[in-house]
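Visitor: Structure for the following, please:
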Amino acid sequence: MTLYSKIIGTGSYLPEKRVTNQELADQLAAKGIETSDEWIVSRSGIAARHFAAPDQNSSDLAVNASKKALEMAGLQPNDIDLIIVASSTPDFFGSFPSTACVVQQKLGITNHGGAVDVQAVCSGFVYALTTADAFIRAGMNKNVLVIGAEVFSRILDFNDRTTCVLFGDGAGAVVLTASEEPGILATALHADGRHGNILCMPSSFGGAIAGEAYLYMDGPAVFKLAVSVLEKVAHEALEKADMTSDQVDWLIPHQANLRIMSSTAKKLGLPLEKMVVTVDQHGNTSAASIPLALDVAVRDGRVKKGQTIMMEGVGGGFTWGAVLARF
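Guide: Predicted coordinates for the structure are as follows:
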C-alpha cells in the first residue's frame, strides 16, 4: 500500500489590533517619516495588517490557529504525534526551547510526540509542510500539526518606511494525516545562500548580540529573484506530479507583494481569479502567510474537497519552494 499525506484541517488567527495604512502613515508622520496609503498600496497592494499585543508571542498565535485546525480535522491534541513550527520570530532568543515545544505544552499534548522548529523565513511553511509529508510517507508519523506563526512587528525598524509598512503578524496551521488517498502530490525545495544578504536580519551572536536586530530588505533584488524562481519551482512541482498548470484550481502564493504574485500567476498561465489574495488585509506575515490564505479560502468556500492547490513561497536565505496538493 502506498502511503500519502493529506490536509484534513486548516486554521488561522490574526491578532485583534488591525492597523490600516492611514493609521500607520499618521504614526510615522509624527516621527517625521512621510508615507501614504496610496504609496503603500501602489507598491505592495497592502491596505492593512495586524499587530500582536505586547503580551502575545508567536506560540500564542500558533495555538489559536492550531485549535481551529484540530477542530476542523476532528482530532484531539493528543492525536498529534509531531509538531513543526515555521517561524522567524520564535518565543525565545536562540530558539530554545523551540516554539514547537511551547505550542505542544500550551495545547496540553502529553504523548511525547516530536516537536521542532523550521527556519526558512517566508518559505518556512512550504519547508515545514514538505518535511511533514516526508515523515508521514516514511511511516514515522500519522498526524502532524504544521504551523506558520510570526510576530514580525517585533523586528521592524519603524524608521524605515520601505519595510515597516509591508509586514504583519499572524498564524496559520494545517493538520496533515496519513492517507491511502493522494493529498500532497509533489514538493520542491531550493536555497541559494549567495543571496542571503538581500533579505536578512543583520545581527549576529558570538557571545553577544552584534549588529542591527531589525529586518533588512533590498526590495528590487528580492523582487527580481522572486519572480524568476517562483515560476520555475511551480513548474518543477507540476512536472513531478505529471501535471500542467491548467489543472491547478487555486494558486496560493506567499503573500508578500501583489505585483510579484500577479506576475507569477501570469507566467504560469493562470487567470488572476484563480489566485488567493490576502496580502491586502494581512500584509506580509512571512511563514504564516500561506496557511493564513489557505484557511481563508477554505472557510469562505473557494477551496473545495478534491481541488488542486499550488502553494509556493520565497524567503530570506535565500530560500524558495512549492507544494502541489489535492485538498
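
Visitor: drop to CA atoms for contacts and neighbour counts, all remaining ones
Guide: Fine.

Visitor: ok, which stretches of the stretch 1-150 of the chain are strands?
Guide: Using DSSP state E, counting those that start in this stretch, the strands of the stretch 1-150 of the chain run over residues 4-13, 17-20, 48-51, 82-86, 114-118, 143-151.

Visitor: just checking, what packs against the longest one?
Guide: Using 3 or more Cα pairs under 8 Å, 6 or more residues apart in numbering; DSSP states H and E as the contact definition, the elements that strand 4-13 packs against are helix 58-73, helix 124-137, strand 169-179, strand 184-191, helix 289-299.

Visitor: want to put them side by side, so please do this one too:
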Amino acid sequence: MSNKSRFLGIGSYLPKERLSNDEVAAKWSLDTSDEWIYQRTGIKYRHIISEDEFTSDMAGHAANNALKDAQISAEDVGLIIVATTTADKTFPSCATIVQAKLGCKNAFAFDVQAACSGFLYAVAVADEFIKSGKIKYALVIGVDAMSKIVDWQDRSTCVLFGDGAGAVVIGSDSEHGILSTHLYSDGKVDILCTNGGVGTTSSSGYICMSGQAVFKHGIEKLADVILETLKQNDLQISDIDWLIPHQANVRIIEAVAKKINLPLDKTVITVNQHANTSAASIPLALDSVKSKIKANDLVLLASIGAGMTWASVLLRY
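Guide: Next up is the predicted model:
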C-alpha cells in the first residue's frame, strides 16, 4: 500500500467579469480609490460571478480542468469534497450538486466549511482516505462566491473579496506527495464572521471584520503553523521551494515571509489579481504556478480563516 497521497491534477476557474478597484468604487458609489485599496491590501482586481451563475458552476469548471490535467475520467473519482462558505443551497451539499454535474457516479460527496482554511481542511481529509486505501482518486474543490455575502456599501470589507474556484485530483504515490497536514481552530476568537445565518436570521448575513485584529492574528498563526510544520518534518526555512499562503492581503503575506525569514521570491502572490477568494484562494494560486514547480520541490500551503481556523499542508512535488 502506498504511504503518500499526491496532487495528480490541478485546475481553476474565474468568472468572466473582472473589476478593477476604480470600477468597484464607481459601480457601488464607494468613497474609496485604487490607491487607497492597493496601498493597504495589494489588491488591484477581482472577478465577480454573474447573476445566472452559481458556486457549483464555478466548482464544476475548476474540477473538469483538474480532471483533464490528471488525465482521469469523472467515473474514476471515489470522493468529492467541496470546501465552501457560499453553497448554492442550505441543502443538499454543493458537493453532491457538483457530483451530478460532473457525472461522478461512483463517488460519495460532502462539503467542508472552514472558511478560508476550508481547502486545506478538505485536502487533509482526502489525504486520509487515499492513504487508507479506501478510495483511489479524490477530487477536492475550494470555491466561493464571496460577492454574495459582502455588503457593497461597506468599503472596509467589500473591496477585499472576489469569486473563483480551484480544484485538485488526489491519488496515491509511493515517493512523492503529501508529507504532513496540520489543522487548528479557536472558536473563542470572533473577529471575522457574518452578521446572520440560517439558524439565527434565516439569511446568510454580510461579512463583518475587525480588520486590525484579523491582520495581527493572521500573521501570528500563519507564521506559527509554518514553523511548526517544518519542525515536525525536521526541515529548515531554507528547504522550502514554494510557499503558497492564503491570499487575503499582500501586507499579511509580506509580514509572514519577513517573520519566518523566507525570501519573498519563494512566496506565491496572486491576491493582486484575484482578491480574497476564501476557500478558492490557495488552489487558484497553486494553479497559477504549477508549470513552474519542479519535481522534488518542497511546497508548503498555509491558510488562515474565520473560525478562527488555520492550517498547513506540506508536500513533495
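
Visitor: ok, back up a step: just say which of the strands of the stretch 1-150 of structure 1 is most tucked in.
Guide: Between those, strand 143-151 has the highest mean count of neighbours, a mean of 32, where neighbours are mean count of other Cα atoms under 10 Å.

Visitor: Adding distance to L107 of structure 1, write the strands of the stretch 1-150 of structure 1 out as JSON lines.
Guide: Listed next are these as JSON lines, based on distance: least, Cα to Cα, whole Å:
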{"stretch": "strand 4-13", "distance to L107 of structure 1": "14"}
{"stretch": "strand 17-20", "distance to L107 of structure 1": "24"}
{"stretch": "strand 48-51", "distance to L107 of structure 1": "23"}
{"stretch": "strand 82-86", "distance to L107 of structure 1": "11"}
{"stretch": "strand 114-118", "distance to L107 of structure 1": "12"}
{"stretch": "strand 143-151", "distance to L107 of structure 1": "11"}
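
Visitor: Now that we have the helices and strands packed on strand 4-13 of structure 1, can you turn them into JSON lines and tack on distance to G317 of structure 1 and mean neighbour count?
Guide: Converted to JSON lines, the helices and strands packed on strand 4-13 of structure 1 look like this (distance: least, Cα to Cα, whole Å; neighbours: other Cα atoms under 10 Å):
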{"stretch": "helix 58-73", "distance to G317 of structure 1": "21", "mean neighbour count": "24"}
{"stretch": "helix 124-137", "distance to G317 of structure 1": "11", "mean neighbour count": "24"}
{"stretch": "strand 169-179", "distance to G317 of structure 1": "20", "mean neighbour count": "29"}
{"stretch": "strand 184-191", "distance to G317 of structure 1": "7", "mean neighbour count": "20"}
{"stretch": "helix 289-299", "distance to G317 of structure 1": "17", "mean neighbour count": "24"}
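
Visitor: before we move on, the earlier item: which one of the strands of the stretch 1-150 of structure 1 lies closest to A234 of structure 1?
Guide: strand 4-13 (19.3 Å; Cα to Cα).

Visitor: and of the strands of the stretch 1-150 of structure 1, who's closest to A186 of structure 1?
Guide: Evaluated with Cα to Cα, those place strand 4-13 nearest to A186 of structure 1, the distance being 10.7 Å.

Visitor: what does that closest one contact?
Guide: 61-62, 64-73, 133, 136-137, 170-184, 291-292, 294-296, 298, 326-327 (Cα atoms under 8 Å, 6 or more residues apart in numbering).
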